[in-house]
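*Asks:* below are the sequence and a predicted model; questions follow.
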Amino acid sequence: MPRRCRPSPTPLGISKSVSGTSALPVAPSVSQSRRVVVTGLGCLTPNGSDVATTWESVVEGCSGAARITRFDPSDLPVQIACEVKDEPELANVPSKEARRMDRVLRFALLAAQEAVSHAGLDFDATDRERVMVAIGSGVGGVETLIANQRILETKGARRVSPFVVPYSIVNMPSGMVSIHFRLGGPNLSHSTACATSTHALGESAEAIARGVVDVALAGGAEAPMVPLTIAGFAAMRALSPNSESTRASRPFDVGRDGFVLGEGAAVLVLEAEDHALARGAQPLAVLSGYGASADGFHLSAPDRSGAGAIRCMRSALARAGFEPSRVDAVNAHATSTSIGDVVEARALREVFGRWTDHLPVSATKSATGHLLGAAGALEAILAISALHAQRLPPTINLETAGPGCELDHVAGKARPAQVAHILSNSFGFGGTNGSLIFSHPDA
């Protein structure tokens, strides 16, 4: 049975060794590309207030789910979620300003601060105009928007906050981080539903590879815990109605019936390898491959043939210059929905063929819930952590694989494994797909 537990912070055991300087395969659109590495990680999640506590919680099979506390959910058809429990104080931000911000902005800043600190980045010694920020969000500052709609209806237009627009727009997590660190490079915000931060990472890596920038702070942030969001997802039958919170998210299981909504933020520092080595940083991972595609099929349902997901994963493999057999493990998108999990399993079998039976698959949303726009970046952090721990996180609550979901599941508990390359998938509403491949720097 999964546990709702909060392990003490422990080191990830990341070995910061440096690989050679061989370039990535040339992308079709560029004549030459630089190797892109990860040098810093930061997150705030339902499972922990930083990377170390989050990893320990997830790898130990602890669930971040519980009854909703931010409001009384008694009138809603779904009353559980994966909420952030411990929100640290922001450094170098006046407390009054921090309290005024929408939570999605604080989440983004907290994750970015941890990532920058982890990377050892000194922006005073860096060309700030060659540092980009790409932190996306699915729903942005929805708490601010809903709160001010209530003020408008009860107290009138004059009482509406002048911050309602800047704090609610989707690009402000990225904007706030750019402002906080006084960065002058591109300031972008992807909003591609559940694939948001995967696309943010992939597109940032492409910008670095092309020489547009040297460094990127990339990821996603989400704070969707308002009654309307819960009610909306429930109306779509996307959320699990299971009131036993820690057992509700069960990707690939025969009894799966929807996801558990999550919140938080995850940010990674990406750098050109030559830039990282020149400043004395040692890479945590190489972002070896990135693929993106569209289903062109339906508002929320995936193409049941898996064609879009198949193209996406094959594109990531091609960008990395990998045969399918090079991939040692998969962090699946797997949201615990009846159709989506089957389609992803079908796509994995098509892409990896005879290797599929020996390809371990983890579905970490079983523990963290679905962080929407922040999910891909969080799962990238978990994949990189797995590369260094040589331990694959489990899919909790997976007891019996459902029809069509038969894979080499890391079910129930973590699995020791020799892994050099991990593929991570993100598939979103609107048929938007993203896949990333992370490699150990020594691989």
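*Replies:* Right, received. Where do you want to start? Numbers count the residues shown, from 1 in each chain.
*Asks:* going forward, measure contacts and count neighbours with C-alpha atoms only.
*Replies:* OK.
*Asks:* following the longest helix belonging to the chain, which helix or strand comes up?
*Replies:* Longest helix of the chain, by residue count under DSSP state H: helix 103-119. Counting by DSSP states H and E, the next helix or strand C-terminal to helix 103-119 is strand 131-136.
*Asks:* who are the packing partners of that following strand?
*Replies:* helix 172-181, strand 187-188, helix 196-209, strand 215-222 (3 or more Cα pairs under 8 Å, 6 or more residues apart in numbering; DSSP states H and E).
*Asks:* 6 Å - rerun?
*Replies:* Other helices and strands packing on strand 131-136, by 3 or more Cα pairs under 6 Å, 6 or more residues apart in numbering; DSSP states H and E, are strand 187-188, helix 196-209, strand 215-222.
*Asks:* please convert the ones you listed to TSV, extending it with mean neighbour count and distance to Val410.
*Replies:* Output for the helices and strands packed on strand 131-136, formatted as TSV (neighbours: other Cα atoms under 10 Å; distance: least, Cα to Cα, whole Å):
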stretch	mean neighbour count	distance to Val410
strand 187-188	20	36
helix 196-209	28	22
strand 215-222	33	26
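*Asks:* this is the comparison structure:
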Amino acid sequence: MSQIVVTGAGIVSPLGSSVETFLAGLADNEVATRPSPWRDAEGMPLGWWAGVPDFDPDEWADARVQAGSDLFTLYALAAAQQAVTQAGLAELDPLRTAVVHGSSMGGMRALMRAQHDLERSGPGAIDRKTMIKIWPNMAAAQIAMRWDLHGPSLTVCTACASALDAIGTATALLKAGRADVAIVGGTEGGMPLADGRAEGEFVPATVHGQTAYGMSDPTAADRLLASIPFDVRRSGIVTGEGSAMVILETAEHSRARGATPLAEIAGFGSLSDSYHPSSPEPTGRWEALVMRQALDDAGETPDRVDMVVAHATATPKGDTAEIHALNDVHEGRTRPLPVTALKGHTGHTGASSGAMNLIVAMNAMDRGWLPNVAGTSQVDPLCRFDVVTGKPADVTVDLAQVNAFGFGGQDASLVVRRLP
């Protein structure tokens, strides 16, 4: 069966809208968390937010595409363009190129804005292109239209596991011979304007909804400590946004065109935790199983894993379950296991987070460093692995594991192998 390799990557993130600025932000221990652009009746920020700081839609889409697209679609187009460029794909075979994209909310902002306009100003105020902005498949559709592609175009909606499930789905398509190349990843957000500001008096209902549900801690006083994965003081997520896309190819196709692969997608696992709509099973048994599934798919054992990029949302229940899972899978390990997580730097970027984790893993293989977990200094004593704190760690990585777990019990894990 075909070996599947990564040949390009692109990103729009709270640390910047290119892979290099994203990685530079991680290396410099930047924290993207800032006061929310939305205000309450007294003018105080509605909690913390990790928005995209430097996104210019004009760089990535013409006026017609912008007018018919929610901002999440424009994020995806930008990340996809970067990935295609890095891969050196001057031409894409229309019938042999797939698009597999993940998003949990799609164009939810456009829907909430339309409802806001309807209630305040009546039907005539609704954007006439609202319907084509809303659909979650529009990011994949616009990517296909950008390159005139007619292969499989699929949208995966598995909450915060969406990007890894998209990568797993695309890998299966390529191995089955349905395509030679796939543009793959996940995207979330676009709730403020492209420049990060609030849009007049409009406040997305989801901003209040996540606070009402207890997902975030609006009383956190220090932005640097608002999201601290694996820390005993962790209290909830900071919502982030962005897109991360990669190019997958069969190794045969990559070799035939003289490309330089970045890594191999060696193994994948996906399953249902099936415990609670938002909380993982407390012992982490299903998260441990999905990690083992990915390792089995790769033909590898836990002792071969050189590092893990954890999902680690900085929630008390979520991190505890993943800690148990990591402890379980790596019980009896004879060498240190460095583990990092991004959400202290970027906030929780939802459906894009798994693909962002993949980019971090590939960078560790290429450049030999792993970012620290921003803000975390009091590591939960339950951790029987080495949480990277304080500063990036020097590492040698041949095999990495990447996790992504989502609401509804969506568990996914990916094993990535460095190529000689």
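*Replies:* Perfect, thanks for sending it. Because the structure is predicted, anything quoted here is derived from the model rather than measured.
*Asks:* quick one on the thing from earlier: closest to Ser95 of structure 1 out of the helices and strands packed on strand 131-136 of structure 1?
*Replies:* strand 215-222 (20.3 Å; Cα to Cα).
*Asks:* so what's the gap between that closest one and the chain middle?
*Replies:* Taking Cα atoms, centre = their mean, to the nearest Å, one finds strand 215-222 of structure 1 lying 9 Å from the centre of the chain it belongs to.
*Asks:* show residues contacting it.
*Replies:* Strand 215-222 of structure 1 is contacted by residues 104, 108, 131-137, 197, 200-201, 263-271, 373-374, 377 when judged by Cα atoms under 6 Å, 6 or more residues apart in numbering.
*Asks:* which bit of structure 2 covers stretch 296-316 of structure 1?
*Replies:* The alignment of stretch 296-316 of structure 1 onto structure 2 (TM-score structural alignment) covers residues 274-294.
*Asks:* ends of that stretch, how far apart?
*Replies:* For stretch 274-294 of structure 2, the first-to-last residue distance is 19 Å (Cα to Cα, to the nearest Å).
*Asks:* ok, the aligned residue in structure 2 for Gly369 of structure 1 - contacts?
*Replies:* Taking TM-score structural alignment, the alignment pairs Gly369 of structure 1 with Gly347 from structure 2. Each residue near Gly347 of structure 2 by Cα under 6 Å, 6+ apart is listed here: 50, 238-240.
*Asks:* try Ala166 of structure 2
*Replies:* Residues near Ala166 of structure 2 by Cα under 6 Å, 6+ apart: 100-102.
*Asks:* pull out the buried positions in the match of stretch 296-316 of structure 1.
*Replies:* Buried residues in stretch 274-294 of structure 2, counted by 16 or more other Cα atoms under 10 Å: 279-294.
*Asks:* in helices, which of those residues appear?
*Replies:* Residues of the buried residues of stretch 274-294 of structure 2 located in helices (DSSP H): 285-294.
*Asks:* could you dump these into CSV with distance to Pro14 of structure 2 added?
*Replies:* Shown next, in CSV, are those (distance: Cα to Cα, whole Å):
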residue, distance to Pro14 of structure 2
Arg285, 32
Trp286, 30
Glu287, 27
Ala288, 30
Leu289, 31
Val290, 29
Met291, 28
Arg292, 31
Gln293, 31
Ala294, 29
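*Asks:* excluding chain neighbours, give the residue nearest to the counterpart of Trp55 of structure 1 in structure 2 in space.
*Replies:* Matched by TM-score structural alignment, Trp55 of structure 1 corresponds to Leu23 in structure 2. Closest residue to Leu23 of structure 2 apart from its sequence neighbours, by Cα to Cα, 6 or more residues apart in numbering: Val360 at 7.7 Å.
*Asks:* Ala81 of structure 1 -> structure 2?
*Replies:* Match for Ala81 of structure 1 (TM-score structural alignment): Trp49.
*Asks:* no more questions from me, cheers.
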